[in-house]
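*Asks:* Take this sequence and fold it.
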Amino acid sequence: MSDNSLPDEIISEILSPALKVSDEVFSDTSDVSPFAKYAESTSAYLLVCKSWLRVATPLLYHVVILRSKAQAKALGRVLSTNSELGMFIKKLRVEGGYGTPMATIMKLSPNISDLFLSFEIWGTDNTDGLCKGLFLINPTRVILRDVLSNRRKVRVNKMVSNLEDALVKALAKWDRLSTFDLPYTGQEGSIRVTKIVQALEKSQSLNTVVIPSGGLQWIYPLLKDCPLQAICLKESLSPSHLAYYVGSNTALKALVKCKELLPVTEDPKQDSGKIGVPQFPDITPSLNPNFFPMKETSDEVKDVVWGRVFYFAMFVPELAQNPEAEDIPPRLPILLVSKMFHRLALPSFYAHTVVKKLTATSGFLAVLRNNPFLGAQVHSIRGSAGSQVYSDWDDSDDASILSLLSQMTGLVRLCGWSSTAKHFDIRCNYLSREKTIPWEAFEAVATSSGATLREFSKHIATQRDASPAVFDTLTQLRSLAWKCDSIFKCKPEDAAYAGLSNLEELQIWSSDPSFFTALSMMKLESLRRVVFSNKSDNAETFLETHGNKLTEIRIPYYTAEVLKVNIFQVCSSLTSISLVSCDKPPESFNFPHTSTSLVTIYIELQGWLRKKDQLINWERFFAAFEPKCYPSLHEIQISSCEWPTNEREIGKSLWVRWAENLLKHNIYLADRSGKKWRARLKV
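*Replies:* Just a heads-up that it's a prediction; the model follows:
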């Protein structure tokens, strides 16, 4: 791209959203810094081309965040080389002491208007440069962050005390100071709080104070002689709570400004079943009272048009995505409008059905008897149909299930509890929460819907003499979650079975060893992903036959350790492996073998690494780990990995040390959420 292809103004508009730091984030005083993200530095935008460098430099330096001594030293060196860059700095956030370079930075940044200071400083840090720098600037807003213990006591050491004294003296000099953000409620009872507030009392420019709501009645009497125009509360308060803090003081009430009350939101963890149903605008009815839609149109065309309308009115696309979505409006009233509505909307109503109780099964079966055409219109059935433990189940119920599934000729998905392997926890006994279907019902599904079924995940009753030929008709099945202990009769002289030719993902919740033998007699040409459970006896036969096709495996630690074959040798195309339920480092990865295709390793630990012996074991694991055996490896993700959030913790963290050793081989270490450690600037 030519440097002159776009005007600087347009480039600035393009880059501003990426380089801008919102004031809300800049002034965040929460315990964990919002900048502890370890993401790619925004300075990378400056390296795209010369025009981006020219335009983005002022944007980058507008807000400066310092989180380490190395960053402060580097910035001080840059400003000393090019003092013009300091003119761009308007906001400066300093999350520590960071030594003598701070004096250089603040000396060469005369336009600082917003200053963020933190008292979370340890005795090993150095605040001398920061203390000197406070007298070299004249900000309009100061934001303080302090760390309070459980007893509401502030941290005290020599470096913090020096910064505290320097701030108090600087407050007397800052004649442009208009806004001060305090973290205190007045209950801390420390000398620091008293000294800072006493210094603020003398300010003739202070007009806005930001404090927690608990400090409202404490701060106002002390600062009432200042030309205050507003006391802003950090929290959102209801009118009743605000009245409690303000009392009958009308002067105080006029000054208090509170964030608008946020709308009540549900727990984000409970939103997983919601799909965001679109809100449609109200449609103005026709002014013609005799209006009749498609009055002159043939009945066939009307049925097609109305059928399409009901397809969306019944939220068929949304339910196809998630049949148990919680924010779907009631759909039954549409069926009750008229006979025509009932006839045309019924297929869409039952297209994706959830069966949670035994009574729902019999009710659904009654609907099918009255409307046989629905058998081809039902595309998914989901639900446990009751509990294996607490519900009564007899032969008539088995007969109902068999009759129901026999009439399904267009099923695409038949699932019980969630079959998504990403959320599949092999330690939980999900099968006890799901009713079994008789083996005959599984055979019926394979016969009636074998040409359409793409996903199957139901708990099947045990069959003593099962034939692998039952899988031959499941020609379109892509995902199979096997939950059955049936014993398959497989004879060596039998020809290979042709079943499951399109199967891509296999999850094994519960199985008999003969199931692996049956799978070994199939081609399974499309199989790529397998999830094993704790009980995977005879898995070696399966892996020796199909391992070379697999690209992803999820397996419990114990199962992997007792396998009689080496996973990496039999699975030569493996790109991802997940070890779950690990209580110690996996020894499998320290065997003398090579995997040229492996890209990611995920290790799920039981609990967190806290004990000394656990850390020693993992230290040995990383010391013995040979990256050269995995030339394509890009990432190791460990569920118990915790990234530190400040410079002191980073210096002590074993996770950081292990991550930086891996980075020497271009391998990233990631935490549970997938956040990767990135090398930081060093002194």
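
*Asks:* CA only for contacts and neighbour counts going forward, please
*Replies:* Will do.

*Asks:* Could you report the distance from the closest residue to I105 other than its chain neighbours to L662?
*Replies:* Leaving aside its sequence neighbours, I105 sits nearest to G76 (C-alpha to C-alpha, 6 or more residues apart in numbering; 5.2 Å). Per C-alpha to C-alpha, to the nearest Å, G76 is found 30 Å from L662.

*Asks:* Among these two, which residue is more densely surrounded?
*Replies:* Legend: neighbour count by other C-alpha atoms under 10 Å for G76 and L662, higher for G76 (23 against 20).

*Asks:* What helix or strand is the more buried one located in?
*Replies:* When elements are assigned from DSSP states H and E, G76 belongs to helix 69-81.

*Asks:* May I see the buried residues of that helix?
*Replies:* 69-76, 79-80 (16 or more other C-alpha atoms under 10 Å).

*Asks:* My guess is K132 contacts P101. True?
*Replies:* No - K132 is beyond contact range of P101, at 10.4 Å (criterion: C-alpha atoms under 8 Å).

*Asks:* So between those two, which is more surrounded?
*Replies:* P101 (24 against 20).

*Asks:* List the single closest residue to Y311 in space, sequence neighbours excluded.
*Replies:* S348 (5.6 Å).

*Asks:* one more to line up against the first:
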Amino acid sequence: MLPDEIISEVLSPALKVSDELFCDTSPVSPFSSYSQSTSIYLLVCKDWLRVATPLLYHVVVLRSKSQANALQTAMKSNPDLGRFVKKLRLEGGYGAAMHTILKSAPNITDLFLTLSIWTPDSTIGLCKGLPLIDPHRVILVDGSFTPPKNNKRRRCERLCWHASVLGRICGYSAIHMGPQMREGMLLSSYFYNIPSFISKLCTTPSLKVLQFQNSFNVERVINEDSKLQKLARYSWSETKDSPVELDISPPLNPRFVPMEFASKETRHVVWMRVLFFAMYVEELRSPSFPCRPTSAHPSRLPILSVSKYFNRIGLPYLWESVHLTYSSASGMRARLEQRPDLASFILRVYYDIEYVASQAEFDSDSSNYYYYQQVKRHSASVGMQFAWKCRTAGHSLRELSISLRCSSFSIDLLEPFTALRFLDLAISCLATRMNLWRMPCRRSNVLEQVHTLRTSGPQLLEFFANINFGSLHTVELPTYLKDSTALLTELITKHGAKLRHLALHTTLWKPNRLDLSSCPISSN
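*Replies:* All right, here's what the predicted structure looks like:
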């Protein structure tokens, strides 16, 4: 028979939950996908049951109320199980069962709490049980992108208040905490303003670091609070990944030159393809890809320093997709003024107008917009300051995807887009009246495809129903449009004969009221 220590080493890889997964604060939980229960290892024999039970309960992840109730029942029948729990991840409130669980697990060192708790989920048991434990690390996560309503705000403050009086909060934070930061708390939050419970957390005597996964856009408020300013840290700016040392064997032939006898054209094609993947060009074409270097996708600049040849063929990849931020816009503009030739490499620009420097800095002369002259696709969420962009990049733009949040909008802003073939237009917070009718008639045959119309009102339907599209073949209305049946019918009557594809939101599909007789299409 094997000793317990050997059995434990054998079973640990199968039963262990990594700290990276336990601390994951991404919107989609890493535990949401189906996986076979590891408890089957406990059924092999009594020896495995004895050794594996502490390993199984070392990290507990609760994702449903039924799981919490089952754990409560198990702890009531066998109180010793609670002593094995060291890490507890809660992705909900789970009612009164949490009081029993926390009461039975006094040895918890790591606690993961989510503030995205929805009705009818209750936090009564959780709030009663929090003062009963003394964790070393607390992770608070709010995965909601919308400001919390009153009931949610009260629940957040209640949870965080109980967390702040837990006693000794020490250890290290969840995301690449340096050795100098021995004590800390991680909050992954999308609050628009600093919640009031943050001030309560700052009064915790043992709290040394209050680390946020995302930076607030209210740093001025943070700087005004001396306690918060002293504690606040941001994962994206303050932390650094530990360098990874690779064990690379020395080359058998130190003078070996890759593709030494291949033709110049072959070498160029191969190295271009290698750099395409090494500089993750395809990934950066998505606006959701992180624009800052990460551990998985480190900086691409060292690649350009390998040789003059790598610098020459890598520059187009480096500048192909530009992600403008508040901190990078000014530096990028200065760089392009020094090297106007770099503008020819830019094919995509992604930015939010709120993070770009002031309009006056850019809106001086079209000759200054080097980096917009060759734009082929632009995706942004902007307000009325969108006008300055139209004048500089419109002539070469072929795909336009914009989300406008404004009180008024003039369609003649689209006039410069003479090469436009794809239009994705979303407008929210519209005024009662909009200046939609100043579009010259010569623009009417330029838009080949009105792909998506997302709007909170029928004004855009009315406009597009009265414009003479020469090549329109696809219309998609994926959102609810209030009182739009008549205008939708007018739009279909005008353009139905040309359409090859029509996609409607389910609320717009009214067979008895919507006439599709003019459409030689299959609607969705």
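
*Asks:* Any idea what the TM-score comes out to?
*Replies:* Remark: TM-score between the superposed chains equals 0.43 [TM-score structural alignment, normalised by the length of the second structure]; 261 aligned residues with a C-alpha RMSD of 4.1 Å.

*Asks:* picking up where we left off before, who are the contact partners of the residue nearest to I105 of the first structure?
*Replies:* 101-102, 104-105 (C-alpha atoms under 8 Å, 6 or more residues apart in numbering).

*Asks:* ok so S381 of the second structure is a helix residue?
*Replies:* No - per DSSP: H, G, I helix; E, B strand; the rest coil, S381 of the second structure lies outside any helix segment and is strand.

*Asks:* ok, so what distance separates it from R335 of the second structure?
*Replies:* 25 Å.

*Asks:* Ok, I101 of the second structure next?
*Replies:* Relative to R335 of the second structure, and taking C-alpha to C-alpha, I101 of the second structure is found at 58 Å.

*Asks:* In terms of neighbours, single out the busier of those two.
*Replies:* Higher neighbour count among I101 of the second structure and R335: I101, with 25 against 12, using other C-alpha under 10 Å.

*Asks:* Surely L113 of the second structure touches V61?
*Replies:* No - using C-alpha under 8 Å, L113 of the second structure makes no contact with V61, being 10.8 Å away.

*Asks:* which of those two has more neighbours?
*Replies:* Neighbours per residue (other C-alpha under 10 Å) separate L113 of the second structure from V61, with L113 holding more: 22 against 18.

*Asks:* and the more buried one, that's in a strand?
*Replies:* Yes - L113 of the second structure sits within a strand when classified using three-state DSSP.

*Asks:* who touches the nearest residue to L324 of the second structure once chain neighbours are set aside in this structure?
*Replies:* Counting by C-alpha to C-alpha, 6+ apart, L324 of the second structure lies nearest to Y351, which is 5.0 Å off, once chain neighbours are set aside. Contacts here follow C-alpha under 8 Å, 6+ apart; on that basis Y351 of the second structure touches 323-325, 379-381.

*Asks:* Tabulate those (JSON lines), appending distance to K152 of the second structure.
*Replies:* As requested, the contacts of Y351 of the second structure are arranged in JSON lines below (distance: C-alpha to C-alpha, whole Å):
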{"residue": "H323", "distance to K152 of the second structure": "34"}
{"residue": "L324", "distance to K152 of the second structure": "34"}
{"residue": "T325", "distance to K152 of the second structure": "31"}
{"residue": "S379", "distance to K152 of the second structure": "33"}
{"residue": "A380", "distance to K152 of the second structure": "30"}
{"residue": "S381", "distance to K152 of the second structure": "28"}
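
*Asks:* Weed out the non-buried ones from those.
*Replies:* Looks like the contacts of Y351 of the second structure have 323-325, 379-381 buried, using 16+ other C-alpha under 10 Å.

*Asks:* F362 of the second structure: which of the residues you listed is nearest?
*Replies:* Closest approach between those and F362 of the second structure, by C-alpha to C-alpha: L324, at 12.8 Å.

*Asks:* Surely the closest one touches Y350?
*Replies:* Yes - taking contacts as C-alpha under 8 Å, L324 of the second structure lies within contact range of Y350: 6.3 Å.

*Asks:* After the helix or strand encompassing E283 of the second structure, which helix or strand is next? Please name it.
*Replies:* Using DSSP H and E, E283 of the second structure sits in helix 281-284. Per DSSP H and E, the first helix or strand lying C-terminal to helix 281-284 of the second structure is helix 301-304.

*Asks:* Identify the residues contacting that following helix?
*Replies:* 310-312, 314-315.
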